[in-house]
Structure formats: C-alpha cells, structure tokens
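A.B. asks: Sequence plus predicted model, see below.
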Amino acid sequence: MLSSLRCFLLALWLATLAVTPASAQEAESNTSAPAVAPDPFGRETPRSAVSGLIDALAKRDYNRAANYFDLPVQDDPQVKDGASELARRLQTLLDSGGTLLPFARLSNEPAGRIDDDLPVDRELAGDLKGSGGEAPLLLTQRSVDGRSVWRISHETIRELMVASATTAASAPSKDIVGIDVAGAPAEDWALLIGLAALSFVVLRLLAAATLAVVRRGISDPDANGVYRFVHAALPPLSLFIAVMAFYTWAERLQVAIVARQTLLRYAGGVAAIALVWFCLRLVDAVADVAIARMHRRARRQAVSVVTLLRRAAKILLLVFSIVAVLDTFGIDVTTGIAALGIGGIALALGAQKTVENLVGSVTVIADRPVQVGDFCRVGDVVGTVEDVGIRSTRIRTNDRTIVTIPNGDFSSRQIENYAKRDRFLFAPKIGIEYTSPAKVREAVSIIEDVLLSHEKVSNDGPRARFTDFGESALEIEVFSYITVTDFAESTTVRQELLLSIYERLSAAEIGIAFPTRTLFLARNPGDDQPRRSGAEPAAPADDS
C-alpha cells in the first residue's frame, strides 16, 4: 500500500505533467537521435509491452514492472517505489475481475492501432474494476532515451491511485498461497484448464449428437452433400466454439491474471488451428464432390485441376496455421517470410520449366483444345489423347506408342483436333477417259446427281466441275461435305458415294481413266543394209 508521502509525490508529479505545455512534450518527442539499441524492457509495441508486464507480474518482480508505467522511475527512487506499489495494486485489481485484451487483439505494430477512436498515442489494453466501476486500461506512447515506447498512461495511473485502500484490501490476494505455478496459484491453473476441457467435451458431445441425428434422418448419408458438409464441419467447429466459450467464461472468473492471460494467449493459437482444420476439411469435401461430378461427366483433365487446387489450398492453409502458432509463441515471422520470399525467387528460377508446365496445364485445361479420347494432331504427332496431366499430356499414336508432351510445349504448339469436326470434306478428283464433250457433260451431271441424292451429303452447294486436261485423263473436281461427325461413319459414306459414282459412270459407258502411255517403235533407214567393215571380205575358194 502506498504511504501518504509517496502518494503526495506521485500526485504532485502527475499534476506537473498535466500542466506541462504541449509544445514542450512535442519538442521532446520530436528530438532526433542516432540509432539506439532496442528497449531492454521490450516496450516497442503494445503487445510486447503487455507481454513484458505480464512476465514481470508472473515473477512478482514489481521493480521491473514499475518500468511499464509512464513515470520517471529511473530518476527518482521514491517514484520507483511508488510505481512498484502501483504494479502490485494493478495485479490485484486484474486478479479481482479486471481484464486484458487477448494476445492476438493487441497491436504488434510500433504505431499501435490507428483504426480505433483513441488518439494516435493511446492504445486500449484492457479494463479495470474498482470501487468506481470499470475503467479502461490505457497505454501511451512516449519517447524515452531516444526510443519510442508504450507504457501505462497517466489516466490509468490516476485510476490506480484513487482506488481506495478498502478496494485493494477487499480484493482476493493472489500472493503465493500453497503451490505456485509460473506466477499463479495452482488452483487457478486447474480451474482454467478444467474449464477449457469441459468446454471442449461438451461441445464435442453436442457435435456428435447433432451428427447422429442428421445421419438418422438421411437414407444414404455417404451420397448426401448436406451430411458430408456437416460431417466435415462439426469437429473443427466444435473446437472453435469451445475456444470462444472459454474466452467468454475465463474473462468472468476472478483468477490470477497471469494464468488467465497465458491460457487465453495460447487459446488463440488453438482457435487458429481449429479454423484451419475446418477449412481443410471443407476443401476436401468440396474437392471430393467436384471430382465425383467430373468423373460422371468424363472430364478427366478437370480432375487434375481440382487436385492441384486442393493441394495448393491445403499448403496455404498450413502455412497460415504455422504463422499463427509461431505468432502465438511470440516468434516474429516477418524475417522468415522475407527469407521465404528470397528462397521462392531462387526456387522459381531453378524450377522454371516446372512452373512453365504448370502454367501450361492450366492453359490447356482452361482453353480445352483437346479432351481425353480426342483424335488430334499436335505438331507432327498424330494420335488419340489418353491423359491430360498436371505436367504433361500423353497421346497414343496409330502405331500404338505413347508420346508424352510437356504441357508448356503442348500449349504453344499448333493443335488440330479432328474430333471437333462437325462434317467431313468430300473432294476427290475423278479422271475419266478422253472422250467426246457430250460424255464429259454427262459425267459431270451424273456426279452432281449422286451428291444431291445422298441424304448424308450437305445440300449447301455440292458441285462437280470439269477442271483440267490431264496427261492421262479429263479431270473432274468434286466439292461437298458429308454431314456426320464420326470418322468411321464418314468413311462408310465416302465409300458409298465413290461406288455410286463408279457404277453410274460405268452404266453410261464412261470409263475411269488410268495412267497410260503409247510407244511407237521404228527402224532407222540404214538398218536394212548389211554392216560393212573397213576391208572387203575375201572371195570364197573354188573347190573344183
């Protein structure tokens, strides 16, 4: 308890500060100084200041806790003693029902929160309960030895000073009584841990009961989307709601602030894990439904995209949970994230081809130039698409071999998809034997009549035209479309048309030409004279 002298000195000093001209305080805060070492008490941010204060109160080191009050404790020993007594009283009031903001809600920025209704140099850290009712526990930012630090403000100090001795005396003392664990009585730890366990057990049982009721009301739960969603959501949601219930109930208990604030701090990490767990199960449930739908529609390449997105979402969620847990333990992840960014650039440069293939996969699947089962030409490769994967596309050629093309290369090639044809071109060149012009006109008319009379030939301008005098035939060019989409069926129609044309031309005694060549053989004029040598042959001898 403060002595009368100490109360007087503190009141006098506070009154002096109250009438100090604002310009002098601004001059003090704007004094530029060279770079200085970090604050030894860790008061750079509201979060670190509250954490340091709790650590000092847990160790009952009230001399150290005095440094977290906006008082010149280094200049005046009496003021330091008074500030130590204020720290003791602060702990007593917090143990008696006062509250501090959860660890995650305290700003970890040097400038504090700027989106609240307080001045820029003020930060709300909690609430005090005294004889006059609730009062905010405020932090103020000032420059101390060239450092900008956060400490308990004059407004809160006044509240602590005006709190009557009876209020402090009537508050339950949290000095060491019996077993002390980490700066708080063991029974307080047991009460809070029991409350947390009870919250989780009750909510988990409620979740199991709800799941059983829903399952009983559905004929085929495994195929029902609502049941699958409830089954995926209830376990993590029960944990998250249990943490929120623990937050609500723990703040109403009159237990040691050290135990309460410590467990609430780590409960925030559990809440983050529960939220990530819920998102992971939700991602799995949505992905399973999407994959089943893609299988029913025979869109196998879309399954690869869903699988890739599922893995990417899970990785991001796990990274978020790791960052949240590390932040709960007070580990600064900013440097680590920067290092990961540099490492990511290096990895991206080293895995450039892999990234290119992944981007190519997204392009191929989004643009869908081919699908599994399509017959196509990709560059100089002709075959049927068997699989569109995350990294590559596999094509089975007509020789029954498998050609694997990386998707980065696949997406940049010229792709001709024969399966997308809505009709087939029928444009043969028919050569007839050299004959009279009337027969040529008859042949053209016969071919056009065959085209027009066939039901599978498009009536959009089929034609036959005599186009050229060939070396061995009179050439008639045909142009029309076969209105089928199946390749095998198109070959059947093509055969019917060619046979019909052949039969009609044969019946009209118009022959189909084939390459011919006539050879004329002749003797040279001198070949009928006997060959002579340079000397006359000798006369035969007379035997008579």
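C.D. replies: Thanks, I have it.
A.B. asks: From now on I want contacts and neighbour counts done on CA atoms only, so please keep to that.
C.D. replies: Fine.
A.B. asks: and stretch 206-218, which residues are buried?
C.D. replies: A207, L211, R215 (16 or more other Cα atoms under 10 Å).
A.B. asks: is it true that the second one touches V230?
C.D. replies: Going back to what we said before, that points to L211. Yes - between L211 and V230 a contact is recorded at 7.1 Å, counting by Cα atoms under 8 Å.
A.B. asks: residues of stretch 337-355 that come out buried?
C.D. replies: T354.
A.B. asks: try this one next to it:
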Amino acid sequence: MFRPFPPCRCLLPLPLLAAFVLISFAPARADLTAAPAADPAKTEAETPPPEVPAEMRSPREVLETFVTRMRADEKSDAAKLLNLSGLSAVAAGSRGADLAYKLYRLAPVLGDPPNKGDGEDLAFWESPSTELDFSKAPDDPDYPEPWPLSEWLKYPKPEAQAITIARDEQKHWRFSAETVAQIDTLYEQLEPQIEELADRRAATAPPGEAEAVGEPTATTGHWLRQQFPQSWRTTHFLLPSYQWLLLLLLLPLGRIAELLTRTVLTTIGDRVLHRIDPDVDDVNDSTVKVWRPVGRLVHAAVWALGARMIELPSDVTSILLTVLVIVTIIAAVLALFRVIELVAGYFARRAKRSNRRFDDLFIPLATSTAKILIGLAGVVATVAVFNDKLPATLIGGLGIGGIAIALASQETLSNFVGSITLLFDRPFEVGDYVKIDTVEGSVESLGFRSTRIRTPLDSEVTLPNSKLASSSVDNWGRRKYRRYLSKLGLEYGTSPERIEAFCEGIRELIRRHPHTRKDFYAAYFNDFGPSSLDVLLVVFFDVPDWPTELRERHRLLADILRLAESVGVAFAFPTQTLHLQRDAGPEAPPELADPDPDTAGARAAAQIAGELANYQDRPGRVKFPGPTPLD
C-alpha cells in the first residue's frame, strides 16, 4: 500500500541524511565489546526463522480466521489473509476489503461449507449460530502443495478448484495470488446465484435471526453495484456499464470541486495576505497561483476517492490510482513552489523597506534551495508509488551507486558549497559593482549553482559559484569614496601667479562642493608636460552610486572651467611651434649677473625663494581647512 512520506522525512537536512546513509552502509553490530565472531555456519544454523503469525501457520488457520473475521465484519483484517502481491501497492490498499467480501460471498455458491451438526445439507455459514467444521482442512504448516477449497466444501463446483490456499516465500499461508486474480471474474459470473442464495437464506432463517443470517456490511462499491439492474453490471470495454457511468459523473464533480476550492481559498488567501502585507501587488502577488495547483490536487482527490468507492477491477484500479497519485504529487510540488515564491516575495518586500541588502542575496538562494529539496522529495515520493519498500531499497541502492553519483555531481556539489561560502563570507551584495577576473558589472542574483552579473554592455554573465568562491573579487560597490584623478594641462605661457591662483581656486571649489571628501584632496602644479604645465587633480566623491558620481563630477568640472576663465588661464593641447627667423639670427639673451654661472644661478634662486628658513619655520603637513571666508 502506498504511504506518502511525511514532510519531515522527505526534507531531511543534508548532514543528517549523509550521516544516515553512512550508518546504513556500515556493518550492523549489536555490541562493540562483544567476543570475536562465531563460526558463520554455526551462526546461520542457530538463527531462528522469522516468526509466522498464528493465523497464517496452516491452511486450516487461514480458513478459520478468515471466516471468523468476516462474521465479525472485520473486512480489512480478513484481507490480510489474501496474497495481494499481484496488485500494485496502491491497488492493494484500495481493493483488499472488497476482494475479501466477494470471496466470502462467493465460497458458499461454489459448494456447501460443512458444519458440525451433520443434519443439514444447507449450512448457514454466515450465521453466528452455525458452527462450521474445519477439520477437513490440513493443519500441517509444511503441507507440501497448495490446498484447494474444493476439498473442504460439500458438492463443490468445478470453479471451486480456482480457490486455493498456498504458502508464499515468507512461509505464510494465504489465499493465493492466483485466487485473488480470479475473484472478480468468478463473482461477476456467479453473481445471480450469489444473490439468490442470500435471499433464500434470509427467507428460511429462524425467527429473530434474520439480521444475523444476512451478511457482513456491504462495501461502498458493492452497495453502488446493487443500485443498478443486472444488465448494467455486465462488463463492456473492460468495465461494467454502471462503472463507466459513475466515472463520467466524476468529470463534472471533480471540476466543480476544483473551481470551488480555488475560488474560496483565493478569496480567503488574498484577504489574509493583504492584512499581513499591505504593500502586496494585487496582480503579481495574488494567491491564485498558489491555489491553482491545490485545486487540481482536490480534483485528483475526488477522482481517487471515487475510484476507491466504485471499486474498479484490480488492473484498472492500479493504473488509475497510480496516475492519480502521481498527479497529486505533482500538484502538491507545484503548490509548494507557489507558496515558496509567495513567501519569498513577502520577505523581499520587507527587505526593501528595511534596506537589508543581505536579504536580497539570501532570499533567492533560499528559494532555489527549497525548490530543489521539494522537487527531490517529489521524485522520491513518485518512485515510492511503484515500490512500497522505499526508502530502504533506495538507500540500499545508494550503497552501490553512491560513489558514481558523487563523482557525477562533484561540480554541482562544489557549486553549492561555493554558494554557501559566498553567503556567509558575503564578498558582495545584490546591486554591488564588482570586478572578477576579466568580468565586471552589477551583481543581479546569487543562485544555487551560479551568480549572475549584468555588465555595462547590458549583457548577463553567469559565473559558477565554485569558481567565484576561489577568485579575487574587487568590489567597487563597497567604496566609501569614489576617486577621480586627472591632469589639467595649462599653456606654457601661463604666469606662476595665475597657476597658484588657479590651483587655490580648485581647492576652494572642492571644499565647497556638497559631495566631496573634505579631509583629503589635491590640486597642485605637478609636472612639466611635453606641451603643457600639468596640474594634478585628486578628489574623492561621497556618493552612493555611479549615476550620482557622474552628476557631481560634471558639476565640479564645469566649475573648474568657469574658474579658469575667471583667473585668465587657458588649457593647452598638443601643439608644435615652428619659428621662422632672418639671417641676422635671434636676439641675444641678457648677460648673467655674475661671471660664475653657479653663483649666478644660486643668486637668482635665493631671490625667488627668499631667506633660508630655520627647521622650526619650515611648512608642516598639508592641512585641509574649510571654505575660505570671504567678504
């Protein structure tokens, strides 16, 4: 019988799952301090066989327990005495009680069960007052062959040979799988005689015993069957006609249930969502996407319930219920995907209101990880539909294929570990402008396997997280200030006084600019260029992003142009000057003030620099005062 896994088992944390797998692979030992291992042959001989339930030890125990349980209306317990291995896990859970009920009603038609009174040819074996005689059934657990019910019945019909009790591989005696496969066919073939016998017994029952002589409570499927005439119970195209009619009725019922579920839950869900988050988007964040797969799940549940109530043939039940369970699993997985997206959207909106950029990085990764885990759980549950021995079989298979899976998924696991490393190390946030090797751009998202970066060319680059975790990340988005460095070339004919006035004017512009760093800046005559007198400009902008930096840089450079025009300096550009002269030659320069060239140069420098300053009088470090007060 199919039993869906509880969520807590399907979503085991990876470390616990790994530990469980390792433990399951290890050899089992009852006591680590036990004595050395005994002889294998002796151990195997002393190992007791698995205990067989008392009601399955022999054909007699099976037959007597089956009759007793059916008389007590314990159809589900009686179904345990049927070998349902020929049915799927889903069909076995659905049809067990129905098959037990049909077998119980079928047996008296195949022959009269013997009773201990020996005076009645007609044994009321459904009556509690009738004590049946089971002594003809073998009580030997090692009976050598399947035992047919015809050896117990009086006046058995040929069809009784198809009802046998056999021992399975676990040495449990049950009604054989071949018998189970024949129950539906025999019941439909002998149904008129079954109904006639039931009516005859009810009519001839002693006073006050009519109710007891009846039968165990009819199953839902049998009750539905009795509501139709005999002609509708005849099989046409795999199913009786009445079952085709009931299946057609399930179409509108399932659709109505789906629409009703979606409408009611969407209305309630949207109201609750608006109360929790007033900023929710009515179009994109409506709960209708969540309840759409839930509606399909309800539709599938209506069909599954209807199929169980109709009690279709075993093969049809197996196929139909298997498909419905798979549809249910898919619908549940899709519904959980929508719930995750809705919850992620809620936390993303909270993160925007609180300006917590870490949430922008964590929420997409957590969303994708949760979806992957749910998807894997859905796959395991789907596989379990076809094998009710999961997860033991699956885990046992991992012992053989675990190494191959690990090697094949090495890159995927390394990317996942890389994403966890990036999440805790946090070298960048969503929106940061980064440079990683040769790639630069704004970080858009951190995923389960990779990180997406939007380049200045508006292209999207995907980097594996394993490579990203081992690369050097230059995060420009975390700069406290944004530096701007440039050389302003002035014409060579500019006087020193104008250069000093120009440089001081630039420093004053920086001091008065609203978005510049005030504790460090530079604007000084720095070099003699090939075609200009170079002024070095270093300024740091205190701005949050690239567009703001462009705007404030534009403002500063435009002010510098106005300043140059105001103090009378002109910017140079690369030129070549061609001098034309007559044969008389150039005018001779003035004579040096002193015949000695070194003395003449030193004298001129002393006049420009002034008197030699003492150590205490020399200028100190550069200070960065505030704006100069002016009248």
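C.D. replies: Sure thing, it's come through. Keep in mind that what you see is a predicted model, and the values were worked out from it rather than measured.
A.B. asks: what's the TM-score here?
C.D. replies: Here the superposed chains carry a TM-score of 0.49, computed using TM-score structural alignment, normalised by the length of structure 1; 380 aligned residues with a Cα RMSD of 6.3 Å.
A.B. asks: thinking again about what came up before, and which of the buried residues of stretch 206-218 of structure 1 is nearest to A27 of structure 1?
C.D. replies: Closest approach between the buried residues of stretch 206-218 of structure 1 and A27 of structure 1, by Cα to Cα: A207, at 60.0 Å.
A.B. asks: who's in contact with the closest one?
C.D. replies: L234, P235, S238 (Cα atoms under 8 Å, 6 or more residues apart in numbering).
A.B. asks: what helix or strand does it sit in?
C.D. replies: Assessed by DSSP states H and E, A207 of structure 1 sits inside helix 186-216.
A.B. asks: Also D288 of structure 1?
C.D. replies: Using DSSP H and E, D288 of structure 1 sits within helix 257-296.
A.B. asks: Going by neighbour count, list what's buried in the helix or strand that that helix is followed by.
C.D. replies: Helices and strands here follow DSSP H and E; after helix 257-296 of structure 1, the next one along the chain is helix 300-328. Neighbour-count burial for helix 300-328 of structure 1, counted by 16+ other Cα under 10 Å, picks out 300-307, 310, 313-314, 317-318, 321-325, 327-328.
A.B. asks: Stretch 369-382 of structure 2 too?
C.D. replies: Along stretch 369-382 of structure 2, these residues count as buried under the neighbour rule (16+ other Cα under 10 Å): T369, A370, K371, L373, I374, G375, A377, G378, V380, A381, T382.
A.B. asks: helix/strand/coil for the second one?
C.D. replies: Spelled out, that is A370 of structure 2. Following DSSP: H, G, I helix; E, B strand; the rest coil, the label given to A370 of structure 2 is helix.
A.B. asks: Kindly report the same for V538 of structure 2.
C.D. replies: strand.
A.B. asks: Contact partners for it?
C.D. replies: R483, Y484, L485, S486, Y521, A522, A523.
A.B. asks: Out of those, flag the one nearest to Q243 of structure 2.
C.D. replies: Q243 of structure 2 lies nearest to R483 out of those, by Cα to Cα, at 80.8 Å.
A.B. asks: What is the longest helix along structure 2 packed up against?
C.D. replies: If you go by DSSP state H, structure 2 has its longest helix at helix 314-354. For helix 314-354 of structure 2, the contact count by 3 or more Cα pairs under 8 Å, 6 or more residues apart in numbering; DSSP states H and E identifies helix 89-110, helix 288-310, helix 357-386 as packing neighbours.
A.B. asks: Beyond the longest one, next helix or strand please.
C.D. replies: Following helix 357-386 of structure 2 in sequence order, the next helix or strand is helix 392-408 (DSSP H and E).
A.B. asks: Could you tell me the angle between that following helix and helix 357-386?
C.D. replies: Angle between the axes of helix 392-408 of structure 2 and helix 357-386 is 130 degrees (criterion: axes from the mean of the first three to the mean of the last three Cα atoms, to 10 degrees).
A.B. asks: the inter-axis angle of whatever helix or strand comes next after helix 392-408 of structure 2 versus helix 357-386?
C.D. replies: Past helix 392-408 of structure 2, further along toward the C-terminus, the next helix or strand under DSSP H and E is helix 410-425. For helix 410-425 of structure 2 against helix 357-386, the angle by the same axes, to 10 degrees is 150 degrees.
A.B. asks: next structured bit after helix 410-425 of structure 2?
C.D. replies: Next element after helix 410-425 of structure 2 (DSSP H and E): strand 433-436.
A.B. asks: buried stuff in that following strand?
C.D. replies: Those would be Y433, V434, K435, for strand 433-436 of structure 2 by 16+ other Cα under 10 Å.
A.B. asks: Quickly find the element holding the nearest residue to the last one once chain neighbours are set aside.
C.D. replies: Yep, that's K435 of structure 2 we're talking about. Spatially, and ignoring its direct neighbours in sequence, K435 of structure 2 is nearest to D474 (5.0 Å; Cα to Cα, 6 or more residues apart in numbering). Using DSSP H and E, D474 of structure 2 maps to strand 473-475.
A.B. asks: buried ones in the helix or strand just after that strand?
C.D. replies: For strand 473-475 of structure 2, the following helix or strand on the C-terminal side (DSSP H and E) is strand 482-490. With burial defined by 16+ other Cα under 10 Å, the residues of strand 482-490 of structure 2 counted as buried are R482, K487, L488, G489, L490.
A.B. asks: next one: stretch 392-409 of structure 2
C.D. replies: Quick answer for stretch 392-409 of structure 2 (16+ other Cα under 10 Å): I395, L398.
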